[in-house]
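> Predicted model follows, preceded by the sequence.
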Amino acid sequence: MPRFMGFVRMEENIGTPPKSLFEAMDAYIGERAAKGIFLDGGGLYGTEDAVNFVVRDGQSTRVDGPYAEGKEVVGGWSIMEYPSLAEAVADQEEFAELHAKHWPEVTVISTLRQISTGPEEPEA
């Protein structure tokens, strides 16, 4: 079955999500974990302790956070496995709707990407 990675991007330092979102996410993740869909995931701390290595012109340079130029940061991630791309997309939409319902005052970008297992093309 194809595997997918989900990302949640948002502005940094926008506060703690409401308790109702945490509760809805616990139920959402619990249901998918029980079905074998949700394989792993979690939230991420802010960029204040982040470390990037930038490769440019054949040189690697370490850049420590926080990053003033960043408007959005990845706040959470997940690894999921679905029988089809259509099911993955539908479920990602449901995930986004949880954020719209429980935290409507913030802008959240929920991204789904298929995980490559080699040189083949992604599922259509």
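Structure's in. What do you need? Numbers count the residues shown, from 1 in each chain.
> can we go C-alpha only for contacts and neighbour counts from here?
OK.
> List the contacts of the strand or helix carrying Ala86.
Using DSSP states H and E, Ala86 falls within helix 85-102. For helix 85-102, the external contacting residues (C-alpha atoms under 8 Å, 6 or more residues apart in numbering) are 2, 4, 6, 18, 20-21, 24-25, 28, 81-82, 108-112, 123-124.
> Second structure follows, compare the two:
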Amino acid sequence: MRFMSIISSAQVGMPTPELMEAIGKLADREIKAGRMIDTAGLMPMETGVRVSIKDRKIVVVDGPFVEAKEVVGGYAIFEFQNKEEALALTVEFMQLHIDHMPGWEGTCEVRPFFPPDMNPCSTHSVVVEVA
């Protein structure tokens, strides 16, 4: 069963080197075990863009987004047997923040993907070209 974890926080700034090292060790272990499929941290909000629909029109806003109360800092995609396995690794990941980044507060949301038979994109190849 595939899960995505999304880390968010109201606090901005780079993680401590100690936290990055600890996360790297955890990621290495999970990659070697075949459970981690992909992961990445995200650049600061000022480097992003939001595309939304308002009054049936597409609206594009460059970052930073001053109204943001929490910022998504990164994600990871895993293949687990069940939700309990996903939860156990997420608790371990969040403990690394307690241990290596005192004072940090945030959330890691863990959600399962739709199964392939319910995903309309699973039968299509998606190619995005960037000029």
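Yep, that arrived. Since the structure is predicted, the reported quantities are computational estimates derived from the model, not experimental observations.
> whereabouts in the second structure does the helix holding Ala86 of the first structure align?
Using TM-score structural alignment, helix 85-102 of the first structure lines up with residues 83-100 of the second structure.
> What is the distance between the matching stretch and the centre of its chain?
Chain-centre distance of stretch 83-100 of the second structure: 14 Å, with C-alpha atoms, centre = their mean, to the nearest Å.
> So what touches stretch 23-36 of the first structure?
Taking C-alpha under 8 Å, 6+ apart as the rule, stretch 23-36 of the first structure contacts Phe38, Leu39, Glu81, Phe95, Leu98.
> Show the buried residues in those.
Phe38, Leu39, Glu81, Phe95, Leu98 (16 or more other C-alpha atoms under 10 Å).
> export these to CSV and tack on distance to Arg56 of the first structure?
CSV is the format used below for those (distance: C-alpha to C-alpha, whole Å):
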residue, distance to Arg56 of the first structure
Phe38, 36
Leu39, 34
Glu81, 35
Phe95, 36
Leu98, 39
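> distance of the residue mapped onto Met45 of the second structure from the first structure from Leu112 of the first structure?
Superposed on the first structure with TM-score structural alignment, Met45 of the second structure falls opposite Thr47. Taking C-alpha to C-alpha, to the nearest Å as the measure, Thr47 of the first structure falls 22 Å from Leu112 of the first structure.
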